[in-house]
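> only the shape, not the letters, is given here:
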């Protein structure tokens, strides 16, 4: 039996910094970039003598990094020991394995517990794969002399090997750093592994997940278990309780999110201090998780575009630290800025929801306006529009733009006050130019900002013009789009599927 689960990467469109503190909300979009986890047994049969063993074999393979690690899992304490010489550990997956086994022990009845022990004794063979979109291939594209276009990215084979930064010149090996695009690879990877293991162990059943599964109680309960275990494993691996929006969107998809109280995870932190893991996970599953999420997704006929400016990444933790320091030093000014930012974030969300409503109720007029605006610069959107409904659509589009302009203004103010480049000057020029193009509704820096990435929301078919314009500014447009679906069960190894789809997309003239 083989289980394959996948979870999406994310883009935090609004709520950077504010989302760290309740009750501030953020809009997070899940994407078509997915992380996959494949779980199957190592041994076909459990040999009679293995029941006497107190250890289960676990093999973790990451083909893109050419890495394989072997572990033993103590069946008594559910603790993992690495037995291979692999220098680089993966704390996210290690925690996920331990927590999922403990969740099985905590949740399953007697018969299912015996089945779980048998599955553990057969060993776990786990493979993790991330879509190319999670990683930066900009250097390889430039090294091959190819243009900085999405077509060059699309020409890379699926699940391409990831290159590490070069060794230091003095022969010493610096910490291998993978260049990433900021889509939340650790959250998507942790969630995919947790979902695959919990389904494999029979703790949850993800095969009934429907498109709208959040409405159905049983599915939603199963997703909630995946969410609680994935949040716990991710936070403990990171060594801090983050806001959790990246794990939440990996589980449930695009959403309006308000974080959980950090105290919810005090039980998980106690585990590190030696409480039995089964009890800890039992406590976590019974905790009152008080995060809030509401379904959200971009209005119809709109596309999310992401660009990689190639100025090198920014360190989110150090930027968050600088903002917190500024909040302490100047509470009055920082509260004022945050209040205005929260208002602008909320205003943008209101306008986008209004556009979705207009699309539902007046599709023809909505479609007509979006098609028209996709070919015009924003200052011309209102020209020649006379019908009241069409006018309402254009006005809402323009209100959404105003809200984005205000968000960017307050984010820049916050960056200047905290002494960090939240929207650096180079990004400002690029974003202003992008927001001026035909068919562009919004542009901004996602998440904590910095030099990592820029995003745009485009109308109709205008995204290809933006892509070309970005390319001329040395910005690589990525292949990522919004996909509102969260965690899901897949029907087989994604590598074979990617290869068959690649073969079928080759046109022979």
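Nice, I can see it. The shown structure was predicted, so the numbers you read here are calculated from the model rather than taken from an experiment. Numbers count the residues shown, from 1 in each chain.
> switch to C-alpha atoms for all contacts and neighbour counts from now on
Noted.
> tally up the residues packed near the closest residue to residue 298 other than its chain neighbours, please.
Distance criterion CA to CA, 6 or more residues apart in numbering; nearest residue to residue 298, sequence neighbours excluded, is residue 352 at 7.0 Å. As a burial measure, residue 352 scores 19 neighbours (other CA atoms under 10 Å).
> which elements pack onto the helix or strand harbouring residue 352?
Using DSSP states H and E, residue 352 sits in helix 331-361. Judged by 3 or more CA pairs under 8 Å, 6 or more residues apart in numbering; DSSP states H and E, the packing partners of helix 331-361 are strand 25-41, helix 316-329, helix 363-373, helix 388-418.
> check which residues of that helix are buried.
334, 337-338, 341-356, 358-359 (16 or more other CA atoms under 10 Å).
> what do you get for stretch 34-48?
34-42.
> what is the nearest of the residues you listed to residue 425?
residue 34 (31.8 Å; CA to CA).
> contact partners for the closest one?
If you count contacts by CA atoms under 8 Å, 6 or more residues apart in numbering, residue 34 has them with 6-9, 130-131, 188.
> hold the first one in mind and look at this next one:
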């Protein structure tokens, strides 16, 4: 029986750069763009010689298929030491999936008793058939849209077939370079993919029981301990595949959903970093699962009637690792000024979080009043919002809205200062002009560059029904508004293969009217 799991992409709204160091926090929003992993047996029956050799050096067959990339990779997995051997080695290898596969099976080994181990071995001898694919929003189709003379609108994006092939421009390839660069939109595809694969495998093998999604509403059956196992495996696999221990906010949001996040200590996965060097994979994963995962996460989502928008400027991507490196060099060369900037930035991040939480609390306290103020403010610019506080209970809502705007302006100012000092374009001039224009529009609460900044994307948070005005304005400025919205849910079990049903819980079901 096939298992289908999905995990969301992310938008880091606050905490860029600071989130790399404890105890700095960041607000990360999970989205309706999801990555899917399907796991099922490769064979109907165990090969005649398979079970007889289980106590010797037996190998299980594994197949990884990525239909969007038109790639298929075959592996042999040693059931003795979990070494993974690629049969058709080449440019098609995917280290994120490989480590997720290795570590998920290792987790089963260290958590199962003898009876379960026998069942696991038989299950593995049937082979594993793994298929991965992501929503279109993880990838940039802007070049293809422009080359066809189509308008840069969400409607054009919505007209693409779900899980479209990632077509390539022929001029980008050469005889000496046959590995194309796939343009992405910065939603954290590798983290979402790694999480989906790890979760699907752990569920398929019986290590965890994932929460399920039925008609787009999660059952209230999430077990934090079960998701903690998924998180530990996905986080470790993602770090080892990257070759560095990042902050991990992208994997955390893929597992748990939107949240306020403080990173884990890098030492947590130190055993995995030396796996195969005197320490077996099973021993390393046993250590990882028993480690004190000291990350902090508090559930968070945008207040009611607020909408997240993402826009793709088409100015080319930015290299996050090189930008992070530049900021770290600046910190070392000018510790006093860099610390002062970080302190101010941290204070503004906390202020924005506080004002957004206040809005959520006000909505809970008196939704009718909250809705009235939000709808009125959605029709006018922020300069006129104070005029809408015509009753005492309106003042609190308007004060929180204006406080959130001021905090965002402070965040942007400090991010620009950091970029200037470090010599990198955290908020390039072109982005500044776009963001200033966006924040002056009716019904716009916030606008900024997510994560590490640069040229990748911009985000806006709008009030009520004002998002369509922003989308139209962006289109006139040659900015492609994506179909991405916040969805606070993390990883879960799907009912079916979305390619067969034509219905997804991600962007394909988004109403763009």
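It's in. From a predicted model like this one, the values you see are computed outputs, not experimental measurements.
> let me know the TM-score between chain one and chain two.
Taking TM-score structural alignment, normalised by the length of structure 1 as the basis, the two superposed chains have a TM-score of 0.96; 502 aligned residues with a CA RMSD of 1.8 Å.
> matching residues in structure 2 for the helix holding residue 352 of structure 1?
With TM-score structural alignment applied, helix 331-361 of structure 1 matches the range 335-365 in structure 2.
> quick one: average offset of the matching stretch versus structure 1, please.
Mean deviation of stretch 335-365 of structure 2 relative to structure 1 after superposition (mean CA distance after the TM-score superposition for structure 1): 0.2 Å.
> hmm, residue 299 and the residue nearest to residue 298 of structure 1 touching each other?
Yes - counting by CA atoms under 8 Å, residue 352 of structure 1 does reach residue 299; the two are 6.5 Å apart.
> quick revisit: most neighbours out of the contacts of residue 34 of structure 1, which is it?
Going by other CA under 10 Å, residue 8 tops the contacts of residue 34 of structure 1 with 37 neighbours.
> setting the sequence-adjacent residues aside, check what's closest to it.
Closest to residue 8 of structure 1 by CA to CA, 6+ apart is residue 34, at 4.2 Å.
> and the aligned residue in structure 2 for residue 404 of structure 1, how far from residue 199 of structure 2?
Taking TM-score structural alignment for the superposition, residue 404 of structure 1 sits opposite residue 408 in structure 2. Per CA to CA, to the nearest Å, residue 408 of structure 2 is found 35 Å from residue 199 of structure 2.
> more neighbours: these two, which one.
residue 199 (35 against 22).
> the more buried one maps to what in structure 1?
The alignment partner of residue 199 of structure 2 in structure 1, by TM-score structural alignment, is residue 195.
> ok, back up a step: now for the match of residue 404 of structure 1: which residues touch it?
348-349, 352, 446-448.
> swap in residue 423 of structure 1?
Residue 423 of structure 1 neighbours (CA under 8 Å, 6+ apart): 408, 411-412, 415, 445, 449-451.
> name the SS class of the counterpart of it in structure 2, please.
Counting by TM-score structural alignment, residue 423 of structure 1 corresponds to residue 427 in structure 2. What DSSP: H, G, I helix; E, B strand; the rest coil gives for residue 427 of structure 2 is coil.
> how much space separates residue 3 of structure 2 from residue 36 of structure 2?
From residue 3 of structure 2 to residue 36 of structure 2 the distance is 10 Å (CA to CA).
> state the distance from the residue mapped onto residue 70 of structure 1 from structure 2 to residue 205 of structure 2.
Aligning on TM-score structural alignment places residue 70 of structure 1 opposite residue 74 in structure 2. Using CA to CA, residue 74 of structure 2 is found at 20 Å from residue 205 of structure 2.
> those two - which one has more neighbours?
Taking other CA under 10 Å, residue 74 of structure 2 and residue 205 do not tie; residue 205 has more neighbours (21 against 17).
> now the match of residue 70 of structure 1. Nearest residue, chain neighbours left out?
residue 63 (4.6 Å).
> what residue of structure 1 matches up with the one you found?
Match for residue 63 of structure 2 (TM-score structural alignment): residue 59.
> what helix or strand does that match sit in?
strand 55-62.
> please apply the same query to residue 102 of structure 2.
helix 95-111.
> helices of the stretch 201-350 of structure 1, residue ranges please.
Applying DSSP state H, counting those that start in this stretch to the stretch 201-350 of structure 1 gives helices spanning 217-238, 245-252, 266-271, 277-286, 316-329, 331-361.
> surely residue 161 of structure 1 is within a strand?
No - under three-state DSSP, residue 161 of structure 1 sits outside any strand and is assigned coil.
> thought it was touching residue 62?
No - using CA under 8 Å, residue 161 of structure 1 is not in contact with residue 62; the gap is 9.8 Å.
> show me what contacts the alignment partner in structure 1 of residue 103 of structure 2?
The alignment partner of residue 103 of structure 2 in structure 1, by TM-score structural alignment, is residue 99. Counting by CA under 8 Å, 6+ apart, residue 99 of structure 1 touches 229, 233, 277, 281.
> tell me the secondary structure of residue 499 of structure 2, please.
helix.
> which residue lines up with it in structure 1?
Counting by TM-score structural alignment, residue 499 of structure 2 corresponds to residue 495 in structure 1.
> thinking again about what came up before, relative to residue 286 of structure 1, which of the contacts of residue 423 of structure 1 is nearest.
Nearest to residue 286 of structure 1 among those, with distances taken as CA to CA, is residue 449, at 35.5 Å.
> if we can go back for a sec, and the helix holding residue 102 of structure 2, how far from structure 1 on average?
After superposition onto structure 1, helix 95-111 of structure 2 lies on average 0.4 Å away from the residues it aligns with, using mean CA distance after the TM-score superposition for structure 1.
> list the buried residues of that helix.
Quick answer for helix 95-111 of structure 2 (16+ other CA under 10 Å): 96-109.
> show me what contacts residue 370 of structure 1?
301, 459-460.
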